[in-house]
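K.L.:
missing the sequence, but the structure's below:
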């Protein structure tokens, strides 16, 4: 089977067989496909799309292009579950959700990524904690997964290796936004974790990965359909990203906000509300709870009695971080030297946030990446972000900048101020827009 014949078939709008797709993906993984062939395949897929069956085949081939996690020797007493987000701003859900699920009896092998562009990355947040190692030895990974129930680390080189090559080519050929390629990239890595259940947090709104709400909705539905057909029970939630989820954006700063929740100091935040909703759905999809009321009660009890905080701290210590992070956070999370309030032009109520602009303000401060491989400053970011519907005036800023220098703070202040719209009143925004899949969105994917 020649690679150029597979490319030509997709170029001409034909439906590829499962065998042809697997052959091409394995050629990507073993380097027998050249970058020009990968680029041609990506462009043909971008232009002509794929059927749902083709997308399932592409996902499964990506999953199988390397090793898959195997827990049989661990004799785990509970289901293996995980959550994945399409990425947002001020979104440290994983840091709370992973240990929360573990406290309820799940085992969470969360393979996470780094931030790029306006979105933050879970690994960057965790690396703000002194000593935290995101690439542990396999023995450490397995021990923590069994004993603590959660381990949040980076992707190893042998997990879905075809995706790494394909994504690198997509990034330079303007084919990143192809829906079937997005689905296969996300799920190829996640399903290699050999999960018993998965919940997808798909962001919708002006800070989302995809600009079109209709495209985002189709992505969520397709992810759930493809994952289920590939053998992993999956629920996808469309969650709001028309404002930052947390009241902070930036690596060490977001960790501080998570620690406040784990210590029981914050009980009314959007971050906690969404994390709880995602946790409920994960317990359901994993069979730990039979209904939402039972799941919610179990989650609330584990958070209140300190089990969630204890699991998080044990995970951090087990991966090289401090054992007293919850009580001595300032000693382990380095702060920025310059802190400056940013005020609105006039008093009123925040009626809108430009979430991408807020994310890019963090990047401008040095807390994010414009290109993969860029170094970041874990200290910098933004906190006290005024949410939609919150009053601001000469005393209550729209946000507070944490910067490496006065010049950086001054340069970003105007950019950040412009990210907030202040008016007399504000719209009510749902936290969760929908739970999918939606059969009406079925069809070929582009």
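P.N.:
Thanks, I have it. All figures in this text were calculated on a predicted structure; none of them were measured in a lab. Residues are numbered from 1 along each chain as shown.
K.L.:
CA only for contacts and neighbour counts going forward, please
P.N.:
Will do.
K.L.:
list the contacts for the residue nearest the centre of the chain?
P.N.:
Centroid-nearest residue in the chain: residue 85, 3.2 Å away (criterion: CA atoms, centre = their mean). Neighbouring residues of residue 85 by CA atoms under 8 Å, 6 or more residues apart in numbering: 200-203.
K.L.:
give me the neighbour count for the residue nearest to residue 162 when sequence neighbours are not counted.
P.N.:
Ranked by CA to CA, 6 or more residues apart in numbering and with sequence neighbours excluded, the top spatial neighbour of residue 162 is residue 29, at 4.4 Å. The local packing of residue 29 (other CA atoms under 10 Å) involves 21 other residues.
K.L.:
which ones are touching residue 29?
P.N.:
Contacts of residue 29 (CA under 8 Å, 6+ apart): 65-66, 161-162, 165.
K.L.:
take the one below as the second:
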């Protein structure tokens, strides 16, 4: 069945509900170039302004999945994936995938690169000498059978409609449309072929969803789509007002993840890793104690095997920024706040992130948070350490940090890291 693109645009512009046939046609026609970018831009804006019903969003997701191939992962154990909506210092995938694999599930983690103030898992792992992100479907399947975990770039042919539409949304002011965010995330995850999925939906200054209301709406949309496609699915709302852990960047986050796998690491990174591992195992139907497995060292062994399987050397020294600049406390007191967004932008400006997808990143650039909210600090004590190979970038990073932290006479009240869990 064929439609006129302008009629589909008008239907959504006027607040109407698109039919299954209209959705199937417009997604397919856009993927094939029949519907022009300017027409899909108009439709995306209409969706941003008028929304979609859960049924429309589910059908839109299904059409995006059907634009490409869908993997079939028969690897001899339950498959479960995790997706984060993006944050600052969010290196959780790195310790989480090998931990869940060590517990008995298989984790096919198809990840992406960073853009703007949020870091990308592939950028972090590419700081490991020799490690490669691009694997064939056969390599992914074999690594899941032999190791139990793989973190790699999306294979060719998975949800090509999403790849094309994502780039368009990025330049047309429609990134924030919840139906399009939800369908973008879920089309890739459904096409990936895992049987279960846990979503880490970030909320706060360093997240795309700034309020709990926004994050909850996105979480519910994601879970609804997952249920419609037969996934065992959960969405965990987690706080992203403060950077996760102490390291924000690429190589520095790998080093911190290895610390977690070796039994140390920051308490918040350990807490969230264990919480998401427990949820993933429950969704996959695997009975195991992730805390005990982490303490045993088995997860670190899986990490080493996973890195070696993709050509990396887990024991090789990691890059370190050649230039360091320390920000000191101006007075005694408690660190009251440390804004995730400010730290993320500072790391980005130091070279750890990119403004455009084609930009290169510095493996050793980033920010070390030497104090976190609630810590007692003394005048002159180092609070932040900025690292970069390009010292002329430091002033811009310092400008990003202005007003991004504060010191007071009283310690701030603690806030929970895990806010809520929505299960399908």
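P.N.:
Looks like it arrived, so ask away. This is a predicted model, so every value here is computed, not measured.
K.L.:
TM between them?
P.N.:
Once superposed, the chains reach a TM-score of 0.95 (TM-score structural alignment, normalised by the length of the second structure), with 421 aligned residues with a CA RMSD of 1.6 Å.
K.L.:
in the stretch 101-250 of the second structure, which spans are helices?
P.N.:
With DSSP state H, counting those that start in this stretch as the criterion, the stretch 101-250 of the second structure has helices at 121-125, 137-146, 160-170, 178-192, 212-228.
K.L.:
report the aligned residue range of the first structure for the fourth one.
P.N.:
With TM-score structural alignment applied, helix 178-192 of the second structure matches the range 179-193 in the first structure.
K.L.:
the matching stretch: how far from the chain's middle?
P.N.:
Averaging C-alpha positions (CA atoms, centre = their mean, to the nearest Å) puts stretch 179-193 of the first structure 13 Å from its chain's average.
K.L.:
picking that back up, and which of the contacts of residue 85 of the first structure is nearest residue 329 of the first structure?
P.N.:
residue 201 (28.2 Å; CA to CA).
K.L.:
quick revisit: of the contacts of residue 85 of the first structure, which are reproduced in the second structure?
P.N.:
Mapping the contacts of residue 85 of the first structure onto the second structure (both residues aligned by TM-score structural alignment, their matches' CA atoms under 8 Å) leaves 200-203 still in contact.
K.L.:
could those go into TSV alongside distance to residue 307 of the first structure and neighbour count?
P.N.:
Converted to TSV, those look like this (distance: CA to CA, whole Å; neighbours: other CA atoms under 10 Å):
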residue	distance to residue 307 of the first structure	neighbour count
200	24	27
201	24	25
202	28	28
203	29	26
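K.L.:
possible to save those residues as JSON lines with distance to residue 348 of the first structure?
P.N.:
Shown next, in JSON lines, are those (distance: CA to CA, whole Å):
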{"residue": "200", "distance to residue 348 of the first structure": "36"}
{"residue": "201", "distance to residue 348 of the first structure": "32"}
{"residue": "202", "distance to residue 348 of the first structure": "31"}
{"residue": "203", "distance to residue 348 of the first structure": "28"}
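K.L.:
which residue packs closest to residue 407 of the second structure, ignoring adjacent ones?
P.N.:
Excluding the flanking residues, the one nearest residue 407 of the second structure by CA to CA, 6+ apart is residue 335, at 4.6 Å.
K.L.:
nope, residue 43 of the second structure is what I was after
P.N.:
Once flanking residues are discounted, residue 43 of the second structure sits nearest to residue 9: 5.1 Å by CA to CA, 6+ apart.
K.L.:
could you tell me which of the kept ones among the contacts of residue 85 of the first structure are located in strands?
P.N.:
Judged by DSSP state E, strands contain the following of those: 200-203.
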